[in-house]
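Participant: any chance you can model this:
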Amino acid sequence: MGDLQWILRTTDTARAAQLARALGISPLLAQLMVNRGITDIDSARSFLTCDLASLADPFLMRDMDRAVERIERALRHGESIVVYGDYDVDGQTAAAVLVSVLRELSSNPAAISFYIPNRMDEGYGLHAAALKSLAGKAELVITVDCGIASLEEAVLARQWGLDLIITDHHQPGPEVPAALAVLNPKRPGCSYPEKQLAGVGIAFRLAQALGRSRGRDFHEYLDLVALGTVADLVPLLGENRILVKRGLERLAATSRCGLKALMEVADVGDAVRASDLGFRLGPRLNAAGRLSDPSLAVRLLLTDDPQVAQELAARLNAENATRQDIERRITAEAVEAITARRLHEQQGIVVAGEGWHPGVIGIVASRLVEQFYRPTVVISLADGLGTGSGRSIAGFDLYGGLAQCSHLLERFGGHTMAAGLTVRGDKLESFSAAFVEVCARTLSDDQLRPRLYIDAEVQLAEVTEQLVEELAVLEPTGFGNPAPVLQVAGSVADWRCVGRQGSHLKFTLRDSENCERQAIAFGQAEQAGTLVSWQEHTAVAFVPTINEWQGARTVQLQVKAIAEASPRDDYISRAMGAYPWVLAGEYYLSPFVQAELLGEAPKGVDTRGRGGFLDLRGAWNKVGALEKYASPQDPVLILVNSAAEAMHLCRELRIAFPKRREKIGFVHEHLSAGELAELKELDIEWLVSTGAGFPEGHTWHSVWLWHPPLNKDNRDAWLRFAGGSAQVVLVFGPKDVRSAQLNLSKCLPDRRGLARIYALLRQPAEHGGLTTATAEGCLAEVGLERGLWFAAQVFAEIGLWHVEKDRIAYLPAPAKKLDLYEAVLYNRGMNIRRQSSFYLRECLQRGFIDDGFEAEN
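Facilitator: Prediction:
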């Protein structure tokens, strides 16, 4: 899809396996949680349970005690309290929560009111004129979702006799306002652990702090908390996830007539999801703040009159439709201006227009980011002043970028991904140049390509109702906790455009096993031609969902993107597509060491007559050396010490040389006869190998010793591939020697290591038998998995284990204590470790290959 980068997330498979076992969940679900940074068992359990009891003590928030003390005094004495909120959904819901709680607790509920500034007339934040109008009418002003940058206003409030408490979640500046209390988890010195609460989340924690002495938790307000949290695009992790998860449950059965009326006009059913809050309810509440009177939304959330609720909801619905029309017009004008001036070819975009409605420019900025994928600021000009709203992309801190241009701005605020600003018209050009320069310094070309992160590759048969139900535990998904995106490949059996305007693409995906699934790509009808081009082998990135139609439930792929899958289906391509691999420990053992252990060591060979050797030992960039000295057209053999290293190096080289990707392959002793037969049919020019299990009949232009041989027999066997004319290139170095020594110690554990393996596997063996796969999984947790093959051979020899195919059985312990030094295989293994350690050090010596050839440097 365009220049979209598909990035398969790498996963700590051992950690995922640990979570899966501890929590009784599938490996895939565990992998998805690790991908989201949830790596320890306690965090994972908290993520899954979403227990409200896990919320931190609200009094950990700096100044909470001072805020509660002042509010309690006001409540007791029936003082006039004004809740001053922002005009977006976060501010509206925060105001509704706090006003409701204060009215419930006050001895004089009528003394509790709210004030929401008008976006067009007053703009964002705490305003001196508003405070002055409240002076003499109110004794206490509590801000929600604003105020952290209002230094001057806090001073004025004190002069005018107003006590001021600020609650805000935006990034504080170097100085915080001199208010009676400032509640913001991002403040320096604030020990409250959750730093990403929305404004409504902070208001709710304040309400809970007030309720503690009364035995009230105020959970009945979680429906409003969830709405504001999702709408404000804070990460749905940690406490935000808990608040939204439990708030969605409340919202589905809400008794608030305002929310009921809003859900009805927005066509939201009983099964409310986070996406409904962000894309259906939120925009309608926001419409009031963007176009007209934001207090309408707060009145809707507070009313207990069904008739009033229906009237207000209908009005907000109409406002939202108007907002959509205005947004479409301004977006079209902005796109025209950007393309005409080729602003999209810069690393950042600043676009301005006279008379653009300031209430929708934030949404327009989001649309422009979707289209051009650049940090974008949209500015509405009026009377020589510009009101701007910006949106960012991954890797660019918008707030920090604006801070570098602050000398050109009247004011600004926000956070990493979104911000607002005010700029004088005569400084607009200078600001635009400065902002683009900051973007250019910060962002690379690669960062300016949109990315689609894939959580896992799956087979089509794995996409089932059971999978969808299991992944539902990740809900609520959204910002910070995206819906899991999976990847699958197959052929397109049929396709058609659907929808009222034919804007959606529907098709059937079928894999090589004849498994089929229906797929729907919303708004991607333009991809039909591309889909046909890739019809035989298509890669699909999707979110698994359930489609319910006329009482029938079917699994459906909700398509995020489509691309051409790898056109080749050979063992190399299949292996590369399965990365990251979980390989048996035997894959890390040199075939020459394994042969020597079993008494089958290869014979030495006569290596005379080679075409010379090139000594590049110690080269810091081996891949660069390969590019420099190996001709792309000539056959090259690259020798490594183990099957695992052959696969990893093959992958590394295919990434490093993308144009030669299909010409680079691997071969090792664990390949099947069918895979070796496939190799003969492939046009491989650079082959990575262990030198064992290798088909005869190949002639090489050069043979590269990527790793040091582990003994003389290993060396001679490798040199045999040079034949009569191939050049031998030595490219290993001290790091490779250390790595080989460490790997040998892992593959051939000593007495202590064997004892640990024996002890660790006894308990799982007593619970239903032990497979080698299970054994390796257990040992992987302590880094001993590579030693399983050697342990199995030694324990079988001395009668501790019975090993048959892939199963291990513990035998009764002998009456007489066994002596490992009586085991032939153990002694051979320890001897190999000692001899290889000495030989590996010799590999770095100048004369380690002395056949009369002079090194070429």
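Participant: going by C-alpha atoms from here, please, whenever you check contacts or count neighbours.
Facilitator: Fine.
Participant: quick check: the closest residue to Leu156 other than its chain neighbours vs Ile81, distance?
Facilitator: Closest residue in space to Leu156, ignoring its immediate chain neighbours: Ala128 at 7.1 Å, by Cα to Cα, 6 or more residues apart in numbering. Noted for Ala128: a distance of 17 Å to Ile81, by Cα to Cα, to the nearest Å.
Participant: also this sequence, please, to line up against the first:
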Amino acid sequence: MRWTIKPKPDSETLRKLAEKLEVGEPVAGLLVQRNITTFEEARKFFRPDLEDLHDPFLMKDMDRAVNRIEEAIENQENILVYGDYDVDGTSSVALMSSFLKFRYPNVATYIPDRYDEGYGISYKGIDFAADNDISLIIALDCGIKEIEKVAYAKEKGIDFIICDHHRPGKDIPDAVAVLDPKRSDCDYPYDELCGCGVGFKLIQAITRKNGENEEILLPYLDLVATAIAADIVPITGENRILAYHGMNVINVAPRKGLECLLGERKNINITDVVFIAAPRINAAGRMKHGQHAVNLLTEEDEITAKKLAQEIEEFNSERRNTDKLITEEAKKQIISLQEESRLTTVVFSENWHKGVIGIVASRLTETWYRPTLVFTKSGDKLAASARSVKGFDVYEALEGCKDHIEQFGGHKYAAGLTLLESEYENFKRKFEEVVSETIDRKLLTPEISIDAELSLKDITPKFYRILKQFGPFGPGNMSPVFLSRGLIDTGFGKCVGEDGKHLKCQVKQEDAGPAFEVIGFNLGEKLELIKNHKRFDAVYSLDENTWNGRTTIQLKLKDIMAAI
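Facilitator: Below is the predicted model of the structure:
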């Protein structure tokens, strides 16, 4: 691990902000690192206000999208809400379809089959629309590169409205409206919305044009927060406002489907959504069909919702078993091919389940920490999921290999592609070449970015209360990470958990100072560093631990090393 400490903020700025907010300098420092230097900026950060959302009509083509939907309703046309099969896509479809159905009955939903149709808009989906007299398709979380398919739909008398957030290609599809804040000709002030976020801006625009109170949109924010969490978009700007209020909805009045997935938990945070709700919603599209997720997220009857959630739980169990098996097979393949010295990981088996190759790619990236692709057979072609390491743009790397690729799309850290099997070895060679030429070698060692050095005596209940208000956490606003030096185990240090994988201890920094419980997941092998009162430095985040009804602040270790 590379430990990187962020530069210490200017002391005068720090002092002034601490005085204005009546907080200690450790809190003020964390705010300055987030470019918050005034009382007003701090107020907006700690109390995100829906009034600060941007005017949806600033997004290019928004007026055209709203007008076309109103025209469809006025003419009693059939509307199809179409979306990708992951959390962002299914949440988007649930949001848009339930909003439209509240005011107009002729609305159907469509999620493509991951195996039969693949990612994005499909000819089969367009044919379904044509066969069912549907004249308007609203595509969410996909469509920005589907030039031929949008043209095919037009020939059949079907209009498209595209709500996407992926990077556009050279040309934009000839749709009635293409809403994508990443369009180079779009001046919308915030371009990091997820697909569901773009869908939300569309329903906000419809509401605003009709002069309706925008408070009617609050019940949809649990879906937007779920999509923001699962799609790992920055939790800054508009995303922070939407996630903050969406998490309030999840805690106070969530829709039945999310409530069934999250169970009896109290004080649900965005991490719960990422690790509990999102994998289960994704499992529907991975193992069966994404429509199951849409059905759950739009279901209003509690008994039916529980039944649907149980089905999805079974899909998720199957997914866990499958990805564990394939991960082991992929690791053996890498070792047997003696490819540990490469700067990239590219593996393939025609028998691997297409629904879990993205998860397997993530697990391999955790193990070898380099740009990774996992391929499997998909019809007469190969399909792959790509994952990257922090700081390296895998999408750009794929651009450099496009001569060997049939189709690709995605983000900086995650992408998907298809290619002909005959091009697999050529692609593998080219991908290694492109990465070797462009990656900074230090990016191949995992980095822990440390916000600040902290004394244990600074960790007070008030400090932790304020720290919790920095949430919801995510890219662009990660949970603060601290460094404390010269810690000593008070004598309780031991390995716990299966195979002693985890490290548990209690630490002090000085004899008279406070003692804190510590947990270090997957750090059991570092027990020797703390034995016999050896002094050590620790990097950690703060967490709460409840035991026998008593809640205390604990240190959640990220790494330790012998004190310098």
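Participant: TM-score of the superposed pair?
Facilitator: Superposed pair, TM-score by TM-score structural alignment, normalised by the length of the second structure: 0.95. Supporting alignment: 556 aligned residues with a Cα RMSD of 1.6 Å.
Participant: thinking again about what came up before, what residue in the second structure is paired with the residue nearest to Leu156 of the first structure?
Facilitator: Taking TM-score structural alignment, Ala128 of the first structure has Tyr123 as its aligned residue in the second structure.
Participant: now its match: how far from Ser92 of the second structure?
Facilitator: 21 Å.
Participant: so these two - more neighbours on which side?
Facilitator: Counted by other Cα atoms under 10 Å, Tyr123 of the second structure and Ser92 do not tie: Ser92 has more neighbours, with 32 against 16.
Participant: so what's that one up against?
Facilitator: 83, 140-141, 195-197, 199, 223-224, 227 (Cα atoms under 8 Å, 6 or more residues apart in numbering).
Participant: now, these that are in helices?
Facilitator: Judged by DSSP state H, the contacts of Ser92 of the second structure include 195-197, 199, 223-224, 227 as members of helices.
Participant: and the most centrally placed residue in the second structure, what does it touch?
Facilitator: For the second structure, the residue sitting closest to the mean C-alpha position, by Cα atoms, centre = their mean, is Ile232 at 2.1 Å. Counting by Cα under 8 Å, 6+ apart, Ile232 of the second structure touches 474-475.
Participant: any idea how far the aligned partner of it in the first structure lies from Trp704 of the first structure?
Facilitator: Aligned against the first structure by TM-score structural alignment, Ile232 of the second structure finds its counterpart in Leu233. Computed as Cα to Cα, the Leu233 of the first structure to Trp704 of the first structure distance reads 53 Å.
Participant: can you check Thr477 of the first structure too?
Facilitator: Distance, Thr477 of the first structure to Trp704 of the first structure, using Cα to Cα: 50 Å.
Participant: what about these two, which has more around it?
Facilitator: Ranked by neighbour count (other Cα under 10 Å), Thr477 of the first structure and Trp704 place Trp704 first, with 25 against 22.
Participant: average gap between the longest helix anywhere in the second structure and the first structure?
Facilitator: In the second structure, assigned by DSSP H, the helix with the most residues is helix 302-336. With mean Cα distance after the TM-score superposition for the first structure, helix 302-336 of the second structure departs from the first structure by a mean of 1.0 Å once superposed.
Participant: may I see the ones in helices among the contacts of Ser92 of the second structure organised as CSV, with neighbour count and distance to Met62 of the second structure added?
Facilitator: Shown next, in CSV, are these (neighbours: other Cα atoms under 10 Å; distance: Cα to Cα, whole Å):
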residue, neighbour count, distance to Met62 of the second structure
Gly195, 31, 15
Cys196, 33, 15
Gly197, 30, 14
Gly199, 28, 11
Leu223, 31, 21
Val224, 29, 19
Ala227, 28, 21
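Participant: closest one of the residues you listed to Asp52 of the second structure?
Facilitator: Of all these, Gly197 has the smallest distance to Asp52 of the second structure: 14.9 Å, by Cα to Cα.
Participant: counterpart of that closest one in the first structure?
Facilitator: Counting by TM-score structural alignment, Gly197 of the second structure corresponds to Gly201 in the first structure.
Participant: Gly29 of the second structure too?
Facilitator: Gly29 of the second structure maps onto Gln31 in the first structure, by TM-score structural alignment.
Participant: so what does the strand or helix carrying that match touch, helix or strand wise?
Facilitator: Taking DSSP states H and E as the definition, Gln31 of the first structure sits inside helix 27-35. For helix 27-35 of the first structure, the packing partners by 3 or more Cα pairs under 8 Å, 6 or more residues apart in numbering; DSSP states H and E come out as helix 13-23.
Participant: buried ones in the helix it packs on?
Facilitator: Neighbour-count burial for helix 13-23 of the first structure flags 13-20 (criterion: 16 or more other Cα atoms under 10 Å).
Participant: next: stretch 328-342 of the second structure.
Facilitator: Buried residues in stretch 328-342 of the second structure, defined by neighbour count with 16+ other Cα under 10 Å: 330-331, 333.
Participant: next: stretch 146-163 of the first structure.
Facilitator: Applying 16+ other Cα under 10 Å to stretch 146-163 of the first structure flags 146-151, 153-155, 157, 162-163 as buried.
Participant: look up the counterpart of it in the second structure, residue range please.
Facilitator: Per the alignment by TM-score structural alignment, stretch 146-163 of the first structure matches residues 142-159 in the second structure.
Participant: what does the matching stretch rub up against?
Facilitator: With Cα under 8 Å, 6+ apart as the test, stretch 142-159 of the second structure has contacts from 83-84, 89, 120-123, 126, 129-130, 134-137, 160, 162-169, 171-176, 178, 180, 195.
Participant: and Val182 of the first structure, which helix or strand is it part of?
Facilitator: With secondary structure defined by DSSP H and E, Val182 of the first structure is part of strand 181-183.
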